[in-house]
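Chemist: No sequence on hand, only this structure:
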């Protein structure tokens, strides 16, 4: 009997490989209220907010609205979404008007980090003027691009394993598990992307869609967080001169967690 049960378990695992991916593809465990997949943690937020407010909510914890780069990610998200609810995605106009071929890539929309939308599941192709996108309810989880980004919808936050976005006006924390310490791989402070940490000073207009400046702060973050399990990023931000005073800056940090104390 035990042998039969074991064979059945093996068959189930082989027939649904993505079912086992949730807890195996993220280096550091996700919090209990998030789901792991493909090197990221995802939070399916029950609140309803306008697009910019939803992005700001994700940024509070170092993340961003979710990207869907491939069919596997699409299927993973579908397993956790309510098909009766509209849900924001991290889709916006290209971060720079000078991106090559931007006018021919999915109606000039991109993911918030500026990467091209190479996999898509649109109900209809995005039209000129579309400024944001969401998963459309009652559509079989297809996407819709719209101009009205002030609608209040549910949303998904994505927290990339080993990378955190820290807005200058928010006290984001880097944190490892018990018995672990932070190892910093690099970081910059400034603005490389118009869509992250948006403020009234940084509207998404053609005249401001460019990087205004940034500085390498990897050594500063390393010195501040060395040997710590928890590290407050506000202290780092406050110690750096503003490289982008017109639009405002944000901090991007690459890191991982390691057992024991750093040397």
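Modeler: Received, thanks. These figures come from a predicted structure and were not determined experimentally. Residues are numbered from 1 along each chain as shown.

Chemist: use CA for all of it now, contacts and neighbours both
Modeler: OK.

Chemist: mind checking the SS state of residue 61?
Modeler: coil (DSSP: H, G, I helix; E, B strand; the rest coil).

Chemist: Report how many residues lie close to the nearest residue in space to residue 19 that is not next to it in sequence.
Modeler: Residue nearest to residue 19 in three dimensions, not counting chain neighbours: residue 13, with 7.5 Å by C-alpha to C-alpha, 6 or more residues apart in numbering. The number of residues packed near residue 13 is 12, by other C-alpha atoms under 10 Å.

Chemist: And here is the other one:
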């Protein structure tokens, strides 16, 4: 005892101090818990910027699926005294929480009994790291769960405009924009590609490309949806959920690039579309008076082909099928900025 009238006493709980958790992650400033590396980012960022940083390190915003993991994270986070984003939200279905890796909330939860009206979950430092919700544009430090090493990036496409991730054979180019749909489509064509068709199979890969190479701020992205009659975008505020917009919206875009060679010197594009012929870059043909088509050819003769061939004899245009025919090619591809 010491301190006179202000004396204090020190007692033992009889419990051994918890063993220090193994270090991991950037500069060994993370901790290993149950085989995964949990790492608290240095800066306060938006929710999706936090996910972007975690993807670049080889993971996602953290999933917490047990009391043991929660307890060990509290020990790790306590010295930082900072709120931390985790990978949980109910933005896609109000009241149904889902982790960023696609898994459901599961049996374990540390959500507070009274949540705010927003959708994105963080660990609240002043409430013993209970789970609370906030707007995705609030600033918090990201808590990453690193399940592997940083992704291996391979340049690809004409002039290395695109990137391939890991063992994938698909070459994507993310255009940060902002541009309307038509200009974004043209940007894909000038890079020997086209707007990426999004499917259930490649959606995660496309979003990964956006996280790694997209604009580091609030931005939606043009893609090609299953219905070509509408303009499809991936919505930032809904974790890149598919939606539609007007063609003039200022978005980024995701292109898929094609290999070009002596045998296939031009990338694919659009030809006959919705009752008229267009150039591959989408521009309408200047043939209102029919002066370029041979008599009987053009829109009225699409049964004989939806592509056009320039006759070497008379220099007029005639219909021809878009496949199964041989002809020389003239490509137009202005240099991309």
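Modeler: In hand now; what should we look at? Because the structure is a prediction, the values reported are computed rather than measured.

Chemist: Report the contact partners of the aligned partner of residue 55 of the second structure in the first structure.
Modeler: Using TM-score structural alignment, the equivalent of residue 55 of the second structure in the first structure is residue 59. By C-alpha atoms under 8 Å, 6 or more residues apart in numbering, residue 59 of the first structure lies in contact with 165, 166, 167, 197.

Chemist: do you know how far residue 59 of the first structure is from residue 88 of the first structure?
Modeler: 14 Å (C-alpha to C-alpha, to the nearest Å).

Chemist: buried sites along stretch 201-212 of the second structure?
Modeler: Of all the residues in stretch 201-212 of the second structure, those buried under the rule 16 or more other C-alpha atoms under 10 Å are 203, 205, 206, 207, 208, 209, 210, 211, 212.

Chemist: Please, which helix or strand holds the second one?
Modeler: According to DSSP states H and E, residue 205 of the second structure maps onto helix 203-213.

Chemist: contacts for the following helix or strand past that helix?
Modeler: As assigned by DSSP H and E, the chain's next helix or strand after helix 203-213 of the second structure is strand 221-223. For strand 221-223 of the second structure, contacts defined as C-alpha under 8 Å, 6+ apart pick out 181, 184, 195-198, 231-236, 251-255.

Chemist: After strand 221-223 of the second structure, heading C-terminal, what element do we hit next?
Modeler: strand 231-235.

Chemist: So which elements touch the helix or strand following that next one?
Modeler: Downstream of strand 231-235 of the second structure, the first helix or strand assigned by DSSP H and E is strand 241-245. Applying 3 or more C-alpha pairs under 8 Å, 6 or more residues apart in numbering; DSSP states H and E, we find strand 241-245 of the second structure packed against strand 231-235.

Chemist: Helix 203-213 and the strand it packs on, what's the angle between them?
Modeler: 70 degrees (axes from the mean of the first three to the mean of the last three C-alpha atoms, to 10 degrees).

Chemist: tell me which strands and helices strand 231-235 of the second structure is in contact with?
Modeler: Looks like strand 231-235 of the second structure contacts strand 221-223, strand 241-245 (3+ C-alpha pairs under 8 Å, 6+ apart).

Chemist: Pull the number of nearby residues for residue 123 of the first structure.
Modeler: 15.

Chemist: List the residues that contact it.
Modeler: Contacts of residue 123 of the first structure (C-alpha under 8 Å, 6+ apart): 139, 142, 143, 144.

Chemist: Pull the distance from the lengthiest helix in the first structure to the chain's centre.
Modeler: Secondary structure of the first structure per DSSP state H: the longest helix is helix 2-15. With C-alpha atoms, centre = their mean, to the nearest Å as the basis, helix 2-15 of the first structure stands 36 Å off its chain's centre.

Chemist: for residue 102 of the second structure, what are its contacts?
Modeler: With C-alpha under 8 Å, 6+ apart, residue 102 of the second structure has no contacts at all.

Chemist: If you could redo that for residue 309 of the second structure, that was the one I meant.
Modeler: Per C-alpha under 8 Å, 6+ apart, neighbours of residue 309 of the second structure: 317, 318, 319, 320, 327.

Chemist: Find the residue at the geometric middle of the first structure.
Modeler: In the first structure, the residue lying closest to the centroid (C-alpha atoms, centre = their mean) is residue 64, at 3.3 Å.

Chemist: In PyMOL, how would I select the buried members of the contacts of strand 221-223 of the second structure?
Modeler: Only the buried entries of those go into this PyMOL selection, using 16+ other C-alpha under 10 Å:
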select buried, resi 181+184+195+196+197+198+231+232+233+234+235+251+252+253+254+255
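
Chemist: can you give me the strands for the stretch 151-263 of the first structure?
Modeler: 153-160, 163-167, 173-175, 180-191, 213-216, 230-232, 250-259 (DSSP state E, counting those that start in this stretch).

Chemist: In the second structure, point out the residues matching the fifth one.
Modeler: Counting by TM-score structural alignment, strand 213-216 of the first structure lines up with no residues of the second structure.

Chemist: neighbours around residue 137 of the second structure, how many?
Modeler: There are 15 residues near residue 137 of the second structure, going by other C-alpha under 10 Å.

Chemist: same thing with residue 136 of the first structure?
Modeler: Residue 136 of the first structure: 20 neighbours (other C-alpha under 10 Å).

Chemist: what lines up against it once you look at the second structure?
Modeler: Residue 136 of the first structure maps onto residue 124 in the second structure, by TM-score structural alignment.

Chemist: Regarding the closest residue to residue 174 of the second structure other than its chain neighbours, what is its secondary structure?
Modeler: Spatial nearest neighbour of residue 174 of the second structure, excluding adjacent residues (C-alpha to C-alpha, 6+ apart): residue 254 at 4.6 Å. Judged by three-state DSSP, the three-state class of residue 254 of the second structure is strand.

Chemist: And residue 254 of the second structure, how close does it get to residue 119 of the second structure?
Modeler: Distance, residue 254 of the second structure to residue 119 of the second structure, by C-alpha to C-alpha: 27 Å.

Chemist: how about the nearest residue to the residue mapped onto residue 90 of the first structure from the second structure, chain neighbours excluded?
Modeler: Taking TM-score structural alignment, residue 90 of the first structure has residue 87 as its aligned residue in the second structure. Using C-alpha to C-alpha, 6+ apart and skipping residues adjacent in sequence, the residue nearest residue 87 of the second structure is residue 61, 4.3 Å away.

Chemist: dump the residue contacts of the one you found.
Modeler: By C-alpha under 8 Å, 6+ apart, the neighbours of residue 61 of the second structure are 50, 51, 54, 85, 86, 87, 100, 142, 143, 144, 145.
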